[in-house]
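A.B. asks: how would this look folded up:
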Amino acid sequence: MTGRAARPARPVLLLLVLLAGWLGLGVATAGPAAAHAELVSTDPGEGARLDEVPAEVTLRFSEGVSLGAGYARVLGEGGERADTGAATVDGDTVTVPLREDLPDASYVVTYRIVSADSHPISGAYAFVVGDGELADAGAVADGAGVDPFVAAALPASRALGFAGLAAGLGVPAFLVLCWPAGWASRTMRRLTTAGLLTVAGAAVLTFLLQGPYAAGAGLGSLLDPSLLTTTGASSFGLTTLGRGALALLLAALLVPLWRRAGAPTAQETAGLGAVAAGVVLTTAAVGHPVAGALPVFATAVAAVHVAAMALWLGGLTALLTGLVRTGAEAGELAGALPRWSRLASASVAALVVTGVVQSVREVGSPVALVSTPYGWVLLGKLALVLLLLAAAGVSRVWVQQQLGLPRTRPHPRRRVPAHAFATAGATRAGAEEDAVASAARARAAAQARGAVEDVAPLRRSVLVEAAVAAGVLVLSAVLVGIPPARAAVAQPVDVTLPLQAAAGEVGSVQLSVDPARPGPNTLHVYLFDDAGQLTQPADLRVTLTEPAQEIGPLDVDLEPAGPGHWVADGASIPGAGTWTLAVSVRLDEFTAATASTDVPVR
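C.D. replies: Take a look at the predicted model:
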């Protein structure tokens, strides 16, 4: 019994081991931000003072974007439109052509674009042509938020969709894999049908909400034709509607099975599985997985995560509604529970592994885990998952102790003289063995029936699992709409570059910038000769330039910190963008060398 009771702790132990590995892996693999586009550079730059009006304004983001239901505009001092209304998008760059014959004045650039993960990004900044005062862009940007009712309705629709997946996909999967007799259950039919209709309804609601969400409009714009057309033309809209259509198709394919109250054939199971896989894939192929690095891999991981979630929670739903019933179904469930216990363990393992992989991609580092809204919600979800695993462990212990088939020992027999076997011995031995096997089966069946009649401990643990799982689904829906922690936290830069002189490489320089965000930063410079030894040059200069915003070069004040080592503590970086950090070294009277690198500043 002790050995069996220890088994349920394995998923928890696996989760803790993987999380510990993530702490190191997250630091080692921390790289550029993924998902949720951010403004990287603009032309003209923020606060720039120009001699003449430019022909266009360009905005460059950290990933591909679309205008969708959003906009990109340039406004004059009186709020009138200074652009031609023909903004275009080319990958990660938005171009806004300006009208001709514009006067010298201050202009405000305001934008609301949709990132690859379907979330809107908005902002505003100002520049000046001539000697006038710079306009206040903040007043324009303040009104570009998301309507609070739309912001609350979107995660609610996602949570409904996740719950529908658990019932609509998980319940029939439980019947196929663990409880074939359950196809005759009216309760299972109602659960599955309600789940698939919920998936379809949530998909339609999410589709309708996406337009107002992207445009910053209210619920009154749900049926706005222009917003519906824009959403329908996007990959997000097509994928979401596809999910709803596949859910309805699956519900239709299940109707003949419910009518005949029988398990599907192998061919029918394959067809149902293909449609269910489509529902899972269209659920995973939106949001954070499709943006940033390795979208195909991230979508595949998300699909496995969704499928494991549906299997586990769908099985819980079937068990919860079945265990409160009595009669003939009790014995059937007694046979199904051991199979379900094994399936649940596999689902938990898949959830743990894919969850850690997703966390590494979206969070990136332990610092981001504890310092961003995404990380805080993820920690809350993790706490609920641990509680869920504990409740699942109680259920698994009960199943193993109450329904596990006992090992039977050979029945003690009397010693029989050898010559007795010459005539009737073989027949008697066979009869005794049949009797022992029959008795063992009878004891196992009686034990199973008795266990199912006393299911109070199992019912309580399953109820706890279901309640906590509801909280996990809600937090999962919230996470979909929050910028990934990796994108919200600046990443320090640490790089070693070759020093290039007219005659070739003459050594190397190591540069580190921390935290690589607007404001004060710490810069370390280490200079090495050809032999890899720290060296002292005749002169050293370090500059920062933001070419896209026409800022710089700005000299960085360095202080000696040892042989071949200089520090700039509190070096100021004026704003976000891709800054070029350049090093100029004069090694002696005749030799000068340079090195440079781009530093993404968030």
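A.B. asks: going forward, measure contacts and count neighbours with C-alpha atoms only.
C.D. replies: OK.
A.B. asks: For residue 279, the count of nearby residues, please.
C.D. replies: A count of nearby residues for residue 279, using other C-alpha atoms under 10 Å, gives 27.
A.B. asks: ok, residue 600 to residue 59 distance?
C.D. replies: 16 Å (C-alpha to C-alpha, to the nearest Å).
A.B. asks: And residue 370, by the same measure?
C.D. replies: From residue 370 over to residue 59 the distance is 31 Å, taken as C-alpha to C-alpha.
A.B. asks: of those two, who's got more company?
C.D. replies: When residue 370 and residue 59 are compared for neighbours, residue 59 comes out ahead with 21 against 16, by other C-alpha under 10 Å.
A.B. asks: Run through the residues that contact that one.
C.D. replies: Residue 59 sits next to 39-43, 93-95 when contact means C-alpha atoms under 8 Å, 6 or more residues apart in numbering.
A.B. asks: If we go by neighbour counts, what in stretch 122-136 is buried?
C.D. replies: For stretch 122-136, the neighbour count (16 or more other C-alpha atoms under 10 Å) marks 122-129, 134-136 as buried.
A.B. asks: Name the nearest of those relative to residue 584.
C.D. replies: Ranked by distance to residue 584 (C-alpha to C-alpha), the buried residues of stretch 122-136 are led by residue 127 at 31.8 Å.
A.B. asks: The closest one in helix, strand or coil?
C.D. replies: Reducing the assignment to helix, strand or coil with DSSP: H, G, I helix; E, B strand; the rest coil, the entry for residue 127 is strand.
A.B. asks: is it true that it touches residue 108?
C.D. replies: Yes: judged on C-alpha atoms under 8 Å, residue 127 makes contact with residue 108 at a distance of 6.7 Å.
A.B. asks: One more sequence to fold, the one below, so I can look at both together:
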Amino acid sequence: MRWRTHLAAMMLGALTVLALPAAPANAHATLVGSAPTADVVVDALPGEVVVTFSEPVRPVADKVRVITPDGGRLDTGKATARGADLVIPVRGDGSKGTYLVSYRVISADNHPISGGFAFSYGQVSATPTDDAGAGVQTDPLVKNAMSAARWIGFLGLILLVGPALILLTLWPARLPTTGPARLAVVGGGLVAVSTLLELYLQIPYTSGNGLLGGTLDGAAESLGTAYGAAHLVRLAAVAAAVLLLRPVAGLRAGKVDRALLILVAVVGAATWPLSGHPSASPVPALTVVADAAHLAAMAVWVGGLVVLFGFLLRRASHRELAAIMPVWSGWALLAVTVLVLAGTAQALVEIGTLSALTGTLYGRLVITKVGLFAVIIVAAAYARDITNRDFPAAADDEKEAASVRGRLRIGVLVEIGVVVLILGVTSVLVQTTPARSVEAASAQPGRPVEVKVSSNLFQVVVDVSPAKTGINTVHLYARKPDGSAPLQVVEWKATVALPAKEVEPITVPMVALSPDHASGQVAFPSAGTWDMRITVRVDDINQATVTARVPVR
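C.D. replies: All right, here's what the predicted structure looks like:
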């Protein structure tokens, strides 16, 4: 049957991402070097410290520091970005000892990157700490709120675009337009609320503060970026779309109204990729267009399904539906085709390799999305089969016509339900580091290893990269015993040993980047499962030691 052919074609297109060649990696900045180099001892203090990333970055205000051995500040003035270089001006009169460089920057795709390293002038001393926490992790509540705001925005776009399109093109003149028009206005309101939430949340997301950590200075800085500009344009596009809904809802939209509405829709859809991962990909022209097309096709298809389920399948006559459904079925097939092609193009760029698809959180989310999409394709094929075969056959039988409508509504409801799940996955996906960036950060070869170990006082998340023989970077994050919140640490100690090969404990010098985060470097001379013993002191009296098992290739 024809629908089986369409189903096979759609799934083949969605899965070609597994077989095509890799794309070059380039976004979600990673640290690639520094001057002075980490852990070196220099004979004289430099005039500036330069931290080099894999892509252009911009510094977060007052979150880039050079801490002196006595806990003061060596940096002077504001850090500036010169392409991929973060340049920190420093004084030349510092005392001898170990200095901590602590930074928080924003990558080209608007995600924060934080970290730090130490170097020494003249002699090595105890590494100072950055009490202001420039290297602090992003608050999980802020990150989750950002995903929720994105979900609201996607939902609003569906409710705005679907009803507007159906009213503009397929709505029967005899039926009142109040219901779908109100739905479109609600959709516009949700997009506006989502946009305002994202603008606010970007402030604490950027600065590393808590959910209520937004400031006027942070707001001004956020609005002055491409991210802020894209969101302001989105708000203007939503306002214009809602104004244009009046003639559309009155079924009296002229050519000018239609042209303006199409223009507003194109501009509004483009603001999503321009404020996220697609704008920072190796081929931004492709990924921005593909993401905008993907988003528009999703809004047209799912928004149309909502109007069909909520209004037309209940109110329109069988004769009206017999005229509407074949047209809609063709549009839906076109939207699905665009979704598959655009989604495949994006996945090829953002993932690139089979190992990145299966070995990263981003890749696994894409697999989940494809699986859910396969369910929708089956439901859509079922609905299309009913439209093409059963609708014409039931034209003269009122009882059979009601049965056909009932079966079609069930199929549409399944599609809508699965789409809600896909929107949830997508809202998390846009906040997740692209798979190509994760692989690029650990392409030495080797992959980072993350282990969680706990005591009655704390939980420690141990991150070792690239987890192979040679020099490795170790990050330790302290949390409360149940893992619910960061925990302030007074002192960190760590050693690694490989009893299986009689390698005695090796001390890992740890640098406290923030109250709950420490970092260090260690050289693993051979492969095997190493024992990392971590001692954490949480106050003047209480401390505990835990052991993490770290596989090294």
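A.B. asks: Any idea what the TM-score is?
C.D. replies: Comparing the two superposed chains by TM-score structural alignment, normalised by the length of structure 2, the resulting TM-score equals 0.77, with 456 aligned residues with a C-alpha RMSD of 2.7 Å.
A.B. asks: quick revisit: what is in contact with residue 127 and residue 108 of structure 1 at once?
C.D. replies: Counting by C-alpha under 8 Å, 6+ apart, the residues touching both residue 127 of structure 1 and residue 108 are residue 135.
A.B. asks: which element is the equivalent of residue 334 of structure 2 over in structure 1 on?
C.D. replies: The alignment partner of residue 334 of structure 2 in structure 1, by TM-score structural alignment, is residue 346. Following DSSP states H and E, one finds residue 346 of structure 1 within helix 328-362.
A.B. asks: now for that helix, which elements pack on it?
C.D. replies: Under the contact criterion of 3 or more C-alpha pairs under 8 Å, 6 or more residues apart in numbering; DSSP states H and E, helix 328-362 of structure 1 touches helix 9-29, helix 171-177, helix 295-323, helix 373-403, helix 425-453, helix 485-488.
A.B. asks: Next, the mean deviation of the second one compared to structure 2.
C.D. replies: On superposition with structure 2, the average gap between helix 171-177 of structure 1 and its aligned counterparts reaches 2.4 Å (mean C-alpha distance after the TM-score superposition for structure 1).
A.B. asks: So which residues make contact with that helix?
C.D. replies: 181-183, 188, 191-192, 263-264, 311, 314-315, 317-318, 339-340.
A.B. asks: Beyond the helix holding residue 346 of structure 1, next helix or strand please.
C.D. replies: Tracing the chain C-terminally past helix 328-362 of structure 1 and defining elements by DSSP H and E, one meets helix 366-371 next.
A.B. asks: what's that following helix in contact with?
C.D. replies: Helix 366-371 of structure 1 is contacted from outside by 23, 26-27, 363, 375-376, 378-379, 485-486, 488-489, using C-alpha under 8 Å, 6+ apart.
A.B. asks: let's see 10 Å
C.D. replies: With C-alpha atoms under 10 Å, 6 or more residues apart in numbering as the contact definition, helix 366-371 of structure 1 has outside contacts at 22-27, 359-360, 362-363, 374-379, 484-491.
A.B. asks: Pull out the buried positions in that helix.
C.D. replies: Along helix 366-371 of structure 1, the positions that meet the burial threshold by neighbour count (16+ other C-alpha under 10 Å) are 366-370.
A.B. asks: could you dump those residues to TSV with distance to residue 551 of structure 1?
C.D. replies: Putting the buried residues of helix 366-371 of structure 1 into TSV (distance: C-alpha to C-alpha, whole Å) gives the following:
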residue	distance to residue 551 of structure 1
366	33
367	31
368	30
369	33
370	34
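A.B. asks: between those, which is closest to residue 509 of structure 1?
C.D. replies: Within the buried residues of helix 366-371 of structure 1, proximity to residue 509 of structure 1 (C-alpha to C-alpha) peaks at residue 367, which comes in at 27.7 Å.
A.B. asks: Now which residue in structure 2 aligns to that closest one?
C.D. replies: Using TM-score structural alignment to pair residues, one finds that residue 367 of structure 1 aligns to residue 355 in structure 2.
A.B. asks: same thing with residue 465 of structure 1?
C.D. replies: When structure 2 is aligned by TM-score structural alignment, residue 465 of structure 1 is paired with residue 415.
A.B. asks: Chain neighbours aside, what residue packs nearest to that match?
C.D. replies: Leaving out its chain neighbours, the residue that sits closest to residue 415 of structure 2 by C-alpha to C-alpha, 6 or more residues apart in numbering is residue 376, at 5.2 Å.
A.B. asks: show me the contacts for the one you found.
C.D. replies: 336, 370, 382, 411-412, 414-419, 422.
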